[in-house]
Structure formats: structure tokens, C-alpha cells
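Asks: Generate coordinates for the sequence data below:
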Amino acid sequence: MNNNNHESLTDIEDVTIESCEGCSVPCSTHQVYPSYLKINQELPLQGTVKPFSKHVLISTGKIDWQAHIEDEHESLASHLAKVINVTNGSDQKKNETIDKGSKKPKILITNSNRKNGDYDPLISNGDDVLLFPDNIIIRHVSPKHAAEFRNQFLCNKFGRGDDDLIQKNPSPTLPVTFTVEKMLYKSVILICSHKRRDKRCGVTAPLLKDEFDKVLKNKGLDVDSRVDNKDGIAVYMTSHIGGHKFAGNVIVYCEGKGIWYGRVTPCHVNLIIEKTVIEGRIIRDLYRGGFVQALVSPTPLWNQNLIESRASEPKTNTFNLVLKKVNLAPDGFTRIMSTINGQYPGPTIEVNKGDRIVMNIRNELEDPTSIHAHGIFQKGTPWFDGVPGQTQCEIPSDYEFTYNFTVPDQVGTYWYHSHDLMQYVDGIVGALIIHDPDDPYKAEYDEEILVMLTDYHHTEAQILLNSFLTPERDVPDNGLINGKNNYDCSKAPPGSTCVDNAGLAKFEFVSNKRYRLRIINTSAFSAFFFSIDKHVMEVIEVEGTYTKRNKIHRLPINVGQRYSVIVTADQSVDNYIMRSEFQKKCMPDGAISLPVVTAIVHYDGAPEDSVPKDIPWTDFLEECIDLIPETLQPLYEEKVPEATREIIHEIAFHKDSLGIDKAFINGSTYVPNLISSTLTKVFEGTTANLPASENAFTFNTFGEVVDIYFINTDEGEHPIHMHGHQFWLLGIGNGTVVDKTALNTVNPIKRDTSTIPISGWSALRFVVDNPGVWGHHCHMWHMQVGLVMQLIELPDEINKLSPPEEWAELCQLKRY
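Replies: Okay, the predicted model is just below:
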């Protein structure tokens, strides 16, 4: 395939698919499918493809095969199936999207109607194999050489830990020399035509093939129109690839990536050629998944190719994110949720250290919005921090805005979310992972697993916020792990839609493998204790800082915090409970009845449906407080500079002049300015006129070292997050007097979110070195009642920066 003509295929093009150029309604230009075909038009397509890392396409010259190609006696497919763990779509469960757990993407094997090249049957007898995304043709692979083919082309190329393929299935033959050629095609288009597997494919495929052939020939792009087939676009029929109900299924291989479309009709063919093959874009409304799926798919599907290439050169990663409201039922209770790309949690963003992140946001909510990359410093781009009233004006409904920033000096576990009112509580959240090519622990784990914890409400957040301002504060209805849990529908209000046993998240373990769990608490209010029955965890990262390894059983994690732990699958083959326990002492009294939030850890080889034994760790941990400092020691010691300035923030809660419960910092409750932003005022030179209610603190000296002491007079704990920085956590304690003799200035941990204890204090230190306006606030309910500060850092340096025009234009727009 030619790799010189396209940009990345991670862009998504919004298109209208109800009609096409040259069509009338109903369409009279193109062939249409018979009305008796039952093709699902309701379920969302995105995320309905099982992750796969390789596609083995076998040339057979046929257009139909046995229902299961691995059952064809003495065929290459049958022999490959014996020596490889195959994902060929046959085991996809009915009526469900793929559960994005921890299992590594496997290998897709299909037959095709491609004819084999010429060969002498006296010398060689076998089928040509096209291998994607390697973009190579392996000539005349004999069934008897299947194991050797696997060893040479499929092992050690798609992730650590796959040497066991060879160990479990050693090649029975001597090494074979295969003839390998590079594909000359610009693109390969595959159409599922497996009639004996499902008649829908047998009907749709010939119509699609005719239309692709016609369009490509008219454009001079068909293989036969090119000299030696070079740069032509090949179209082949293929056996079952999964998801009959979404026929027609089409895979486009281009630029070493695979784009899998569903519900394709002849009306879409020209669009696919123009947008995907020629322009290098993905058509959102047809997109099911593929090799680039991890960039735009529901969490926690990992981009295995990206993980393998962590040492690659920095690049630009583009993510197209549509914010819209849909009806979802994460725990079986249906409610309107605000989502990213129609899914919850939102897509996982994965990049490498040094990369550029481009987030194209389209706001289809009925309200204005913004997006904040939680924990990202935004050095040189403070206008992309995503806080209305502080760093930007809101993005109006039915409007598009782009966040464009780099991560030159950060690695670790982060997340992104709406920072507008309480929208993220309604679902606008996603993980953001920055891989480290120099990860000091990369030899200590085999795979990564994303674990997102949250409390969960069945009522929209703005309604909840109104009740939160009263003494009778609502508690969550439930908790979720990776967007899943069960709910007792007998508790649901009359008239609501609720289904029992909606399903728990499941994480796949393989005995003796080691897993890095990246754990994120995206709650509105709740702290948790996280654990896995009978499995020990070793903490290795907190919020972008590597830590010394320390074994624990239960991990306290408050709102906005992130940890990485290593877990070894060293227990007997069985099912185990993953737990996220509410820390109920930090919550209103009604939380006492909340159950433990659970998920399933399933060992390969264990019964799928067996109920795990209830074997929780019983270690006592104090609630409403972070891990003790002895457990969080930085891996790399750093000299902590002496402070040159001290600031004291006293936190109190009481009623304001209207009788509403509010949070006060040194007597002032924060009120955001949603007409402009503090950063705008810095550029205008008018920050001297900021009212006291904006809780702004200015730092003019580069390199100034600031100690902030929080004195909490409230009966609740507060997870405080600092934008634009990490800080050294020097200490915490009880009472309202900071014990400066107890501060750790030798090897304190560096992080961006820490908990101020109930009726206690905390001390943190940071260096003034990042020009911008940075929020410093409680996560997240208390932010809405005023527990917010603004750090105006180096205003003279800010004025040397040049914000984009699109950012300034936001403040000129009507946002409602």
C-alpha cells in the first residue's frame, strides 16, 4: 500500500447518510436491499467490533464457504485455527456491544474470493495470505505449515507476552522459507459475503461489490486500470467478520489501519471512496471500529499498537468528540445522560509523551459547555484549560471548538471532563493516558487495564445540585465500575424504565500475567476503597508521579485522584470480586445503605458464570483521608526548594445572604463570571478590577516558591485539585493549627489532587513557573457552592502569548 498520500485516519467526518449524490427519495439511482432483510437500524454502531490486532485474509477464489471456515477439512483456515487463539466474530454474543475489558486484541482470520497467484503444484501447494496491517502478501501457504506461519508472522508482533503461543503450540516442522511480497494496492476493501453463515451478507455483498467496481472504474482507481495493479484499490469478498445484523459490513484497509463500517448500502459507496480512501477520514455514522478503534471507542479498549510504539516520534493525535444527550442505562435504570460520542464513559484518549492532542468538540447539548484535561499543565496554552469564567467563555450549543495542546513533559494517568456546572456528573468524562517510552516499570507488567470508578445518580445533576444546597443532601443511587453495575429495580420510582441484572464489568486475567491497573475516580462526591479479593496491589504511580513500589490490599481514592497499581494473576483459576467501597463516613447519613460496587475478575479457563466467593480484604483503613505518606514515596528523589511565600486559606460552610448553604474561603464564596473570563481580563489588563468574589490570587515573580495552608473548619473532607501544576504535599493533620514541625520537605510526593481532612489541615508547596490562570478547587459538588480559588500566574508573561482567534470569539457568542 502506498503510504505517501494520506494523513492519519483518526479524523471522523460528520455526514448525512439518508441520501447521496444523484439519488432521489426513495433512491432510484442505486440498487436497494430487499425489504425482507432484517438489518438493525437502532443500535449504535460504534464499539460493536471485537478488538483485533491482525487480519489474516486467505485467498480461496470462492465467494461462499462453510458456515464456520475452521470446519472445512484440511483447509488453511482450519489449521490456523488449531494453532492460534482466533477472534473471527463467531463468538460475539447476540444483542450486545463488545465488553471492553482487559483482554488483548487477538487475530481475525477470514477467507476471501481473491484468486491465488500462479504456482507450480509439484513444488508448492497452498493459498496466498494477505496480512494486515503489515500490508504484505505471503505466497502459497500450505495448511501443513500453519504453525510455522504463525511463528514467523503472528508472534511477538502485537504485544508482550505472546511468546506463549510458541511455547504452547511448538511448530512441528522445520523452519519454512515463505515468499513475501509488499502489497502494491493503495487500499483493500473487503465486503462480507458469507451467505451460508447469514443470508443478509449473501444478498448485500453482490450489490455492494457491483457498486464499488463501478465507482472505482469510473475514477480510474480499480486494480485493472493500474499498471501492475500498483496504487489500485482492490475489492474482495470475505467470509464472516462479525455482526450480521449490521449488514452490509465493509472493512477498508488503508495506511496500515483498518476501518470497519456497518449498514453500508450502495448509496454509501462513493462516499466511502471519497472520504475514507481518498481523503483519509472516517465516516462517523457508519463506523463500527477497527485498528484505530482505541482512539474513538468506549473505554477501556487499549490502543495496543500505540502502547508498543511508545518510543516513537511525537505526533499529532486528533479526536473528534460530539457532546450530546442520549438515553442510557449503565446499571439498568434508563435516564437521559450527557455523553461523548453517544457513549459512557467517553472515548479513552491515548498518546505518547511529547505528542500533540487535538480535541475537536461539537456541542450538541442544549446547554453551553467546556472540556478540561484534568492534570494537564497546558504550558504555553492556558486558554485550553477549559474552565468557564477563568480560562475561556463557554462553547455554545450547536457550535464547534478545538482544543489543541501538547504534553511535552508529562506521563501517566489523567482524565478529561466537562468543567461547566455539573455536566460531567451526567456523563461527560473520559480517560486520558500518556504513555512513557522510558517507563521505569515497563518490564514489570504485561498488560494495562483501565478502571474508572464513580458514584452514580439516576437524577440529572442540576436538579441534584439544588438539593445539595439544602441540609437534606442526596446520596448516590449507585456506583459504577467502567460504566457498569446492577441495580435493584424494586427501588426505582413508578413509571421509570429499569431492568434488573444489567451486568457487571468483567476483567480478563491470565494466570501469572502482571497487570498495570490505571484507576481513576470520576465521582461527583464519593471517595472509595478499591481492592480485588485475594490479590495484592503494588502502587507505582500517582497522578503522573512514579512512586516506590509498596504493597497494599485496599486503595483509598478520592474524587479526581488517579493511581497505577501492579497486580499479578497469582491465584487459582477462578472468578474474583473487584470492589469499590463507598467511604460512608465522608457522606450524608443516607449513604449507610449503599452497597459495595463490584466487578468480576475472570481468570482464563474459569467457568464464565460461576459466582465468585466473597473474600474481601479486612485491613482497617481510616476513612476520608489519602494513603499515608509512607506508602506514597516518589521513585525519584527531588530537592524541594524552600518557600518564599505563605498563603493561608480557611474553609468554612454557612448560609449566604439568601439563606443558601455556601462554601467560603477566608470569608469569600466564589462566583464565576460567565460573560468573560479572568484570562481575557489578563490580556485586557483589567484584573485589578476583579471583585473579591472571584477569589483571585496573583503571583508576579517567576520561580517564587509558595506554601498554601488549608485550614478546614468543615465537618467534611475536601479533595482539592490544582490546575496547571503538581504540588508537593508536605503534610496533613487534625485541628485548625498547622504543625510546621511535622512537614515533610525531604521526599514529599508530588501530585495534583489531595484530600484536606475533616476539621483538619493540609500543606502544599508549588513553584510559580507556568503563566496562566489556574483553578484550585474542591471536586466537585463543593466547587458549585463556591469552594474555588484562581491563581493568576505571571500576568506579564501571559501577555507575551498569542491566544487563537477562535478562543477570543467564544466571548462574543450567544451561549444560550
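Asks: Please count neighbours and contacts with C-alpha atoms only from this point.
Replies: OK.
Asks: Burial check on the residue nearest to residue 221 when sequence neighbours are not counted, number of neighbours?
Replies: Among residues not flanking residue 221 along the chain, residue 232 sits closest, at 5.2 Å (CA to CA, 6 or more residues apart in numbering). Residues lying near residue 232 (other CA atoms under 10 Å) number 23.
Asks: Would you do the same for the sequence below? I want to compare the two.
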Amino acid sequence: MGEVVEGNINAAPVSEDELYGFKRQEMYSGTLAGSVAPYGRHVFLCHESHETWLPRVESEGLPQRFAKSFKDRRADFAVETKLTVCGGGGESDGDVLVFPDMIRYKALKDTDVDAFVEDVLVNGKQWASGIQEELSGSFVFVCAHGSRDKRCGVCGPALMEKFEEEIGSRGLSDRIFVKPCSHIGGHKYAGNLIVFSPDSAGNVYGHWYGYVTPDDVPAMLDQHIAKGEIIQNLSRGQMRLKPEGEEAEKEDEHKISNGNSVVERELVETKGFTGGCCQGANGVSCCQEQTPEPVKKEASVKKNWFSWMEKEEVLLGAAAVGAIATIAVAYSIYRRSG
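Replies: So this is what the prediction gives:
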């Protein structure tokens, strides 16, 4: 008899990590670079524990009220803005964190939402009726929205645990803060996180990372946060108003070979030669010898023409006078003879 081959019924069950975690087949299969759309401000609304969030966390309560006002006034924002819910609980519920401003607005309530959006997000002012405080240190937001996508539900908590462990071992608990956040886009890139950390000049940018594993956490702390060095192989991009190089490309489109803009070129072409001297591109002179102005030549022709006309008029006048005198003499002789 042949050997009995056991079916898959006795095979070891596939773990969550292999299905949804850091060992899943799709890990590192997507292109991370350029997966973040341009924007200039990120608003985080602190709301309860991430473990209690609905798949659409903005579908009820304060997040719903905030999301509606945000959407209604979005066209009036001076800068493209993202809204994300982050972990709250206790006294932090209702707090609003704004980056790169590095400001925390305390205890927003349903009745405050419209005024807050108007004051802060539309008009760029301080919240007139609220309490605000300046933030310091670095902030790491890890997508842990498990009810929205299982991959983030598996990867997010594992990353937060590793961050807390490494931060504690370095004695940085008062300088680096880790929070779970709701869906930020790109579930397939889980673990997803955003780091807001000042660079050497004190500027704060939100840098997005994907496919981050617990093994990458030490580098996040020692390389990105401590030194401001981007981990390129995990980088999705960063908060920015326009894609890098866009302004330069647009400007180049309006340049011509000598470095003048299109407007400048049109002025040069329509102005014409004035007999002066110009400075060419790259220090090359385009000076030319002056030539007689066409206007002077035209004036000379007109002068000669008028001189000729004057002579003709004198001759015609003399002839006319002579003719009249001849007629007068003839008429006088005729009268005497009669």
C-alpha cells in the first residue's frame, strides 16, 4: 500500500503575524516613496482609547462633530490640512494637537467645535475661548486602528510597545511621546507611523514611514529623532506644501537660454534696438555699434523735399506775376489805340 499523505488538517495554524503582521507576504512589496500627498498642517483630536474606536471613528460623538465642521470649512483653510484621531482618555479627551505649530488646545467640547475651526483653522488665530499650551519634544503617531484594518490592529500595538520599551531604557519618557492614531491611509504599508520631531534648526516636519517593524524602532530613535537623519528605505515622504522641485520646474519652464523670463524676453523683443549697450548671459557682452536713427534719415528726406517744393513755388509765382504784367500792358495799349 502506498504512503498515506496527511492533509492540511494537521498543519500548524497560520499565525496572525503571518496573516496580518510583520511576516505577511505583502510586506515590502509596495512603493513607499511618494505615497504622501502634499499638505502643510496636521490636526490630531484626542479621543478615548484606540481599542474602543469604531471602524469609522468619525461617525459618532466629538470626532463626528469635528469632522463635519472640518469638512464644511475646508475650502476656507489657508493651508491644506489633515485631520486624524489619536488616543485620548481621561483629561486628555478633547485635546487638539496641531503640527507643525506644536500647540495643544485643551478640552474641546461639541459646542466649541465651530468656533475653534473658525478661529484656528480658518483665520489662523488663537482659540478665543480655549486654553492652549506649547508642545515640546518629539511625537510619534502609530496607526493602530484595528477595527478599520486588521494589519494596523496587529502591527500598531506591537510597535507602540517596542517604542515605549526603547524610550524608557534611554530615559527619554519626558521628551518622546508615542500615541496610537486612526487610519492615515495606506493600510498595506503597516506598520505605519508619523514622526514629528524638530530638526537641527528647530523646524518641525511630519515624516511618514511604512513597513516599520519593532526591529526598526531603535533606528527611529537614534537616527531620525536624535540626529534628524531620514531612514530612506522606510520613508513614505513628509509634510510639505508642494512636491519637491515643483517650484523649480515651473520656473525653468519660463526661462529662455539667456536666463530671462518669458515676460522679460517679450519686452526685449518688442522694445527694439536703442543704440545702447546690454550685458549678456554669463558675462558675455552683446554691445553693438550705434547706427544713424531712422527718424533722422526720414527728417532729412522731408527737409530736402520741402526745399524743392519751396523752389518750385517761387518759380511758379514769378511766372504768374510776369503773365499778369504782360496782360496789363497789352490792355493799356489797346485802350490808347481805340
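Asks: just checking, the residue nearest to residue 221 of structure 1 touches residue 183?
Replies: No. Taking contacts as CA atoms under 8 Å, residue 232 of structure 1 lies outside contact range of residue 183: 10.3 Å.
Asks: okay, and stretch 601-616 of structure 1 goes to which residues in structure 2?
Replies: Under the alignment (TM-score structural alignment), stretch 601-616 of structure 1 falls on nothing in structure 2.
Asks: What residue in structure 1 is paired with residue 180 of structure 2?
Replies: In structure 1, residue 180 of structure 2 lands on residue 237 (TM-score structural alignment).
Asks: with structure 2 superposed, average distance for the helix or strand hosting that match?
Replies: If you go by DSSP states H and E, residue 237 of structure 1 is part of strand 233-238. Aligned to structure 2 and superposed, strand 233-238 of structure 1 gives a mean residue distance of 0.5 Å (mean CA distance after the TM-score superposition for structure 1).
Asks: And that strand, what does it pack against?
Replies: Contacts defined by 3 or more CA pairs under 8 Å, 6 or more residues apart in numbering; DSSP states H and E place strand 233-238 of structure 1 against strand 106-112, strand 187-192, helix 199-219.
Asks: For those, give me JSON lines that also has distance to residue 795 of structure 1 and mean neighbour count.
Replies: Formatted as JSON lines, these follow (distance: least, CA to CA, whole Å; neighbours: other CA atoms under 10 Å):
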{"stretch": "strand 106-112", "distance to residue 795 of structure 1": "52", "mean neighbour count": "23"}
{"stretch": "strand 187-192", "distance to residue 795 of structure 1": "52", "mean neighbour count": "26"}
{"stretch": "helix 199-219", "distance to residue 795 of structure 1": "56", "mean neighbour count": "19"}
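Asks: Quick one: closest of these to residue 807 of structure 1.
Replies: strand 187-192 (38.4 Å; CA to CA).
Asks: residue range for the closest one in structure 2?
Replies: The aligned range for strand 187-192 of structure 1 is 138-143, by TM-score structural alignment.
Asks: Just give me the mean distance for that stretch relative to structure 1.
Replies: With mean CA distance after the TM-score superposition for structure 1, stretch 138-143 of structure 2 departs from structure 1 by a mean of 0.5 Å once superposed.
Asks: which residues make contact with that stretch from outside it?
Replies: Contacting residues not belonging to stretch 138-143 of structure 2 are listed as 86, 152, 156, 159-160, 175-184, 190-198, 225 [CA atoms under 8 Å, 6 or more residues apart in numbering].
Asks: Buried ones only from these, please, as a PyMOL command.
Replies: To isolate the buried ones among the contacts of stretch 138-143 of structure 2 in PyMOL, judged by 16 or more other CA atoms under 10 Å, type:
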select buried, resi 86+152+156+159+160+176+177+178+179+180+181+182+183+184+190+191+192+193+194+195+196+197+198+225
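Asks: List the contacts of residue 91 of structure 2.
Replies: Contact partners of residue 91 of structure 2, counting by CA under 8 Å, 6+ apart, are residue 107.
Asks: Against residue 796 of structure 1, how distant is the equivalent of it over in structure 1?
Replies: Residue 91 of structure 2 maps onto residue 117 in structure 1, with residues paired by TM-score structural alignment. Distance, residue 117 of structure 1 to residue 796 of structure 1, by CA to CA, to the nearest Å: 69 Å.
Asks: again with residue 680 of structure 1
Replies: The spacing between residue 680 of structure 1 and residue 796 of structure 1, counted by CA to CA, is 13 Å.
Asks: ditto for residue 67 of structure 1
Replies: Counting by CA to CA - residue 67 of structure 1 and residue 796 of structure 1 are separated by 70 Å.
Asks: Sticking with residue 307 of structure 2, tell me its helix or strand.
Replies: Going by DSSP H and E, residue 307 of structure 2 is in helix 294-337.
Asks: before we move on, what about residue 682 of structure 1?
Replies: In the assignment (DSSP H and E), residue 682 of structure 1 maps to helix 678-684.
Asks: Residue 564 of structure 1 too?
Replies: If you go by DSSP H and E, residue 564 of structure 1 is part of strand 562-568.
Asks: From the contact counts, what lies against that strand?
Replies: Helices and strands touching strand 562-568 of structure 1, by 3+ CA pairs under 8 Å, 6+ apart, are strand 412-418, strand 514-521, strand 537-542.
Asks: which residues in structure 2 does the lengthiest strand in structure 1 align to?
Replies: Counting by DSSP state E, the longest strand found in structure 1 is strand 316-328. Across structure 2, nothing matches strand 316-328 of structure 1 (TM-score structural alignment).
Asks: Helix or strand next in line after that strand, which one?
Replies: Downstream of strand 316-328 of structure 1, the next assigned helix or strand under DSSP H and E is strand 335-340.
Asks: That next one - contacts with which helices or strands?
Replies: Applying 3+ CA pairs under 8 Å, 6+ apart, we find strand 335-340 of structure 1 packed against strand 316-328.
Asks: Helices of structure 1, start to end?
Replies: Per DSSP state H, structure 1 carries helices over the ranges 76-83, 146-153, 164-168, 199-219, 269-271, 304-308, 461-468, 678-684, 781-784, 795-798, 805-809.
Asks: between those helices, which gets nearest to residue 360 of structure 1?
Replies: Closest among the helices of structure 1, using CA to CA: helix 805-809, at 12.4 Å.
Asks: Quick check: buried residues in that closest one?
Replies: For helix 805-809 of structure 1, burial by neighbour count (16+ other CA under 10 Å) applies to 807, 808.
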